[in-house]
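no sequence on this one, just coordinates:
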């Protein structure tokens, strides 16, 4: 389904990378490390990086290094390592621009009901990954899928990323994964965003990265087709979402455990 990936269902798909493209050296360092791990463990890998962050709490928050510069880095990463890439888009006008550089267009959770955005994304012919809104029931995502398919594009995925719980926390309802799989499309679990603590008084999102392994194991156990992880060599200095990221040097151990778990679950 995803260009450059032969997904057989024998292993989960991995969408991973930094929250936002901070620069070429950083992007290549992360991509090279994840690609080596994924090849070793036979995990289909899609490199993730936002070329621009449009949804920020404060006006002084980092938004990016420039659209075409960041998109060019994503394209270069894909070409160097022979891997597909994914990035977010935020408006209908961005769809055709981003589609020139990446293989998968991602619809942010807060925008998953935006009809013009879904149609514009679908019309590019790219794979469309729609994140479930924190405010929506899993069964409601049927209508987002329908908008893409009715616009002539069958290549669609859904991503669970937690549901709003109170004002400053998220919970993952794992019943949503089999529910969304009823749409006959891959369902991904966004592990790191599911551990965000939004709406902090500082205007900087918090997180609980110590629970990454717990959330990931549960997702694989209930049949998620893939996992989404944001990772960085040093999350403490990441320019976006550092509070809920996985440190890059911890990724291989986590993925090794998840591959073993996937084999066990499939044997049951």
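Here it is on my side, so go on. This is a predicted model, so every value here is computed, not measured.

from here on, contacts and neighbour counts on C-alpha atoms
Noted.

so residue 44 touches residue 5, yeah?
Yes: using C-alpha atoms under 8 Å, residue 44 is in contact with residue 5, at 6.2 Å.

which residue of these two possesses the greater neighbour count?
Set residue 44 next to residue 5 and count neighbours by other C-alpha atoms under 10 Å: residue 44 wins out with 24 against 15.

how far away is the residue nearest to that one when sequence neighbours are not counted from residue 229?
Nearest residue to residue 44 in three dimensions, chain neighbours excluded: residue 13, at 5.0 Å (C-alpha to C-alpha, 6 or more residues apart in numbering). Per C-alpha to C-alpha, to the nearest Å, residue 13 is found 11 Å from residue 229.

neighbour-wise, which of those two wins?
Set residue 13 next to residue 229 and count neighbours by other C-alpha under 10 Å: residue 13 wins out with 25 against 22.

try this one side by side with the last:
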């Protein structure tokens, strides 16, 4: 069970949703996306956490978009939370970022490639914020118990969330092993399926990550059927124009129908 104070509808019996743009590109786009998702999740009584990266540290090329400025983007995240009454989540990449980001958001997210970085996990736990750890593409679900232990040993009251985002499959593809979801749930923490990053095709010759967004619904449906506690999706009103992860995001106008179909699956398995 999540214990984030501002999370609404937690007793609705629905899965919770972490969704928003890959990166904060500006104030207007963030507020526009947050407003639409909040409208949907309020109507459907889905607990909602707004997601947006204040800085993108893991980019293939040096000239890739990384952000609009740390404090500027973090201030936008805080405004989203205040305006719509929803918690917010953003990535951190180094230990020194934990305390800064914690002043603005409710959940600190540890990127998959960094899930074994002890100092980063400890710093996140010390802030007292909830910590969402992405499972490394190179790890089994069972291996994530050590990330949970590092956080909980540092701060026994810390809320830990684990998120699966697929496993490396060859040099430029990922595959989802749904056994990882119940495996990670056995640690007594909420488990989320990242329905967009699990469809990435990294390390493309162009230097821009590819993806298969047409399969987002497939990944999401399977995750709910398996019993995922939450879903993670990046979405944008025009993914083709997005400055980060354009190849993987769900078009915002497709979110409503998808959530409605997922709720029917959730009802069927309860």
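Here it is on my side, so go on. All figures in this text were calculated on a predicted structure; none of them were measured in a lab.

helix or strand: which one has the equivalent of residue 133 of the first structure over in the second structure?
Using TM-score structural alignment, the equivalent of residue 133 of the first structure in the second structure is residue 136. Following DSSP states H and E, there is no helix or strand that holds residue 136 of the second structure.

tell me if I'm right that residue 136 of the second structure and residue 142 touch.
No: using C-alpha under 8 Å, residue 136 of the second structure is not in contact with residue 142, being 11.5 Å away.

those two: which is more packed in?
Taking neighbours as other C-alpha under 10 Å, residue 136 of the second structure and residue 142 compare with residue 136 leading, 23 against 16.

what sits against the nearest residue to the more buried one once chain neighbours are set aside?
Nearest residue to residue 136 of the second structure, sequence neighbours excluded (C-alpha to C-alpha, 6+ apart): residue 112, at 4.2 Å. Contact partners of residue 112 of the second structure, counting by C-alpha atoms under 8 Å, 6 or more residues apart in numbering, are 133, 134, 135, 136, 137, 165.

switch the cut-off to 6 Å
By C-alpha atoms under 6 Å, 6 or more residues apart in numbering, the contact set of residue 112 of the second structure is 134, 135, 136.

repeat that for residue 103 of the first structure.
Applying C-alpha under 6 Å, 6+ apart, we find residue 103 of the first structure in contact with 84, 85.

do you know how far it is from residue 96 of the first structure?
Distance of residue 103 of the first structure to residue 96 of the first structure, computed by C-alpha to C-alpha: 12 Å.

now residue 159 of the first structure
With distances taken as C-alpha to C-alpha, residue 159 of the first structure is found 22 Å from residue 96 of the first structure.

more neighbours: which of these two?
More crowded of residue 159 of the first structure and residue 96, by other C-alpha under 10 Å: residue 159, with 28 against 17.

what's the helix or strand for the more buried one?
For residue 159 of the first structure, the element it lies in under DSSP H and E is strand 156-160.

where in the second structure does that strand fall?
Aligned by TM-score structural alignment, strand 156-160 of the first structure corresponds to residues 160-164 of the second structure.

now what about the matching stretch, what contacts it?
Residues contacting stretch 160-164 of the second structure (C-alpha under 6 Å, 6+ apart): 130, 131, 132, 133, 134, 135, 189, 190, 191, 192, 193, 194.

what do we get in the first structure for the last one?
Using TM-score structural alignment as the criterion, the counterpart of residue 194 of the second structure in the first structure is residue 190.

got the contact list for that match?
Contacts of residue 190 of the first structure (C-alpha under 6 Å, 6+ apart): 160, 161, 227, 228.

just give me the longest strand of the first structure.
strand 226-232 (DSSP state E).

what angle do that strand and strand 156-160 make?
In terms of direction (axes from the mean of the first three to the mean of the last three C-alpha atoms, to 10 degrees), strand 226-232 of the first structure departs from strand 156-160 by 60 degrees.

pull the residues that contact strand 226-232 of the first structure.
By C-alpha under 6 Å, 6+ apart, the surrounding residues in contact with strand 226-232 of the first structure are 12-19, 188-192, 245-248.

run through the helices of the second structure in chain order.
For the second structure, helices defined by DSSP state H occupy the ranges 27-44, 70-84, 95-102, 118-126, 145-154, 180-185, 216-226, 255-269.

follow-up on the earlier one: quick check: the aligned partner of the residue nearest to residue 136 of the second structure in the first structure vs residue 159 of the first structure, distance?
Using TM-score structural alignment, the partner of residue 112 of the second structure in the first structure is residue 109. Noted for residue 109 of the first structure: a distance of 9 Å to residue 159 of the first structure, by C-alpha to C-alpha.

how about residue 98 of the second structure, what does it touch?
Counting by C-alpha under 6 Å, 6+ apart, residue 98 of the second structure touches residue 124.

how about a markdown table for the contacts of stretch 160-164 of the second structure, with distance to residue 27 of the second structure added?
Formatted as a markdown table, those follow (distance: C-alpha to C-alpha, whole Å):
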| residue | distance to residue 27 of the second structure |
| --- | --- |
| 130 | 24 |
| 131 | 25 |
| 132 | 24 |
| 133 | 26 |
| 134 | 26 |
| 135 | 30 |
| 189 | 33 |
| 190 | 30 |
| 191 | 30 |
| 192 | 27 |
| 193 | 27 |
| 194 | 25 |
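
looking at those residues, which are in strands?
130, 131, 132, 133, 134, 191, 192, 193, 194.

on that earlier part again, excluding sequence neighbours, find me the nearest residue to the match of residue 194 of the second structure.
Once flanking residues are discounted, residue 190 of the first structure sits nearest to residue 228: 4.4 Å by C-alpha to C-alpha, 6+ apart.
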